[in-house]
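Visitor: below are the sequence and a predicted model; questions follow.
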Amino acid sequence: MSVTLIALALFGCSDDGTACQRLSTPVQTYQTREACAARLEDALGSEVALNADAPTVQAQCLTTRQLAAMGNRPVNLTKIAAIR
């Protein structure tokens, strides 16, 4: 049986979340989306998030497959939230 890991990633975004770039910070993985979601506030309070040069910072729990598919290119997080 394959295990799907959930990754917590930080993004520096435009105010509307349509132009986001992954912040360079180690990605943490979790066994469940709930475990990841429990760490969102901590991630947003991290030094990387607080010092990001972006209008807003968003933390997202994504499958590792989703995160890998994004690569390092800019993404529209509003579309990703809609396909969960």
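Guide: Ah, there it is. Numbers count the residues shown, from 1 in each chain.
Visitor: contacts, neighbours, all on C-alpha from now
Guide: OK.
Visitor: mind listing what residue 29 touches?
Guide: 5, 6, 7, 8, 36, 64 (CA atoms under 8 Å, 6 or more residues apart in numbering).
Visitor: nearest residue to the first one in space, please, no chain neighbours.
Guide: Counting by CA to CA, 6 or more residues apart in numbering, the nearest residue to residue 5 once its immediate chain neighbours are dropped is residue 31, at 5.3 Å.
Visitor: next up, a second structure to put side by side with the first:
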Amino acid sequence: MISSLAYAIILMGCSDDMTLCREMTRDKRVFATLQECERTEAMVLQSDVALEIDYPVVATKCAAGAKKFARKGATDIDG
């Protein structure tokens, strides 16, 4: 059986103390494993999109969901 689970990188704008974070955008890429997603997070933090987010802290997280969820609202976050 083929799994429909996928991972997407979500960029978040956060407060200084990281207690409040807001999802800003999702990377258009969909990753088959959590490890693939996590290997790409550092690169996404250096992208033009991440650098333009007007929050004290910009963070990423790899979110699991169906492929449809991961692609929803997709934005190209390649450098």
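Guide: Great, that's in hand. Note that the structure is predicted; figures quoted are calculated from it, not measured.
Visitor: rewinding a little: inside strands: which ones of the contacts of residue 29 of structure 1?
Guide: Among those, the members falling in strands (DSSP state E) are 6, 7, 8.
Visitor: neighbours of residue 63 of structure 1, how many?
Guide: Counted with other CA atoms under 10 Å, the neighbours of residue 63 of structure 1 add up to 19.
Visitor: and the closest residue to it other than its chain neighbours, how close does it get to residue 30 of structure 1?
Guide: Closest residue to residue 63 of structure 1 apart from its sequence neighbours, by CA to CA, 6+ apart: residue 6 at 4.4 Å. Distance, residue 6 of structure 1 to residue 30 of structure 1, by CA to CA, to the nearest Å: 5 Å.
Visitor: how far does the helix or strand harbouring residue 34 of structure 1 sit from its chain's centre?
Guide: In the assignment (DSSP states H and E), residue 34 of structure 1 maps to helix 33-37. Averaged C-alpha coordinates place helix 33-37 of structure 1 at 12 Å from its chain's average position (CA atoms, centre = their mean, to the nearest Å).
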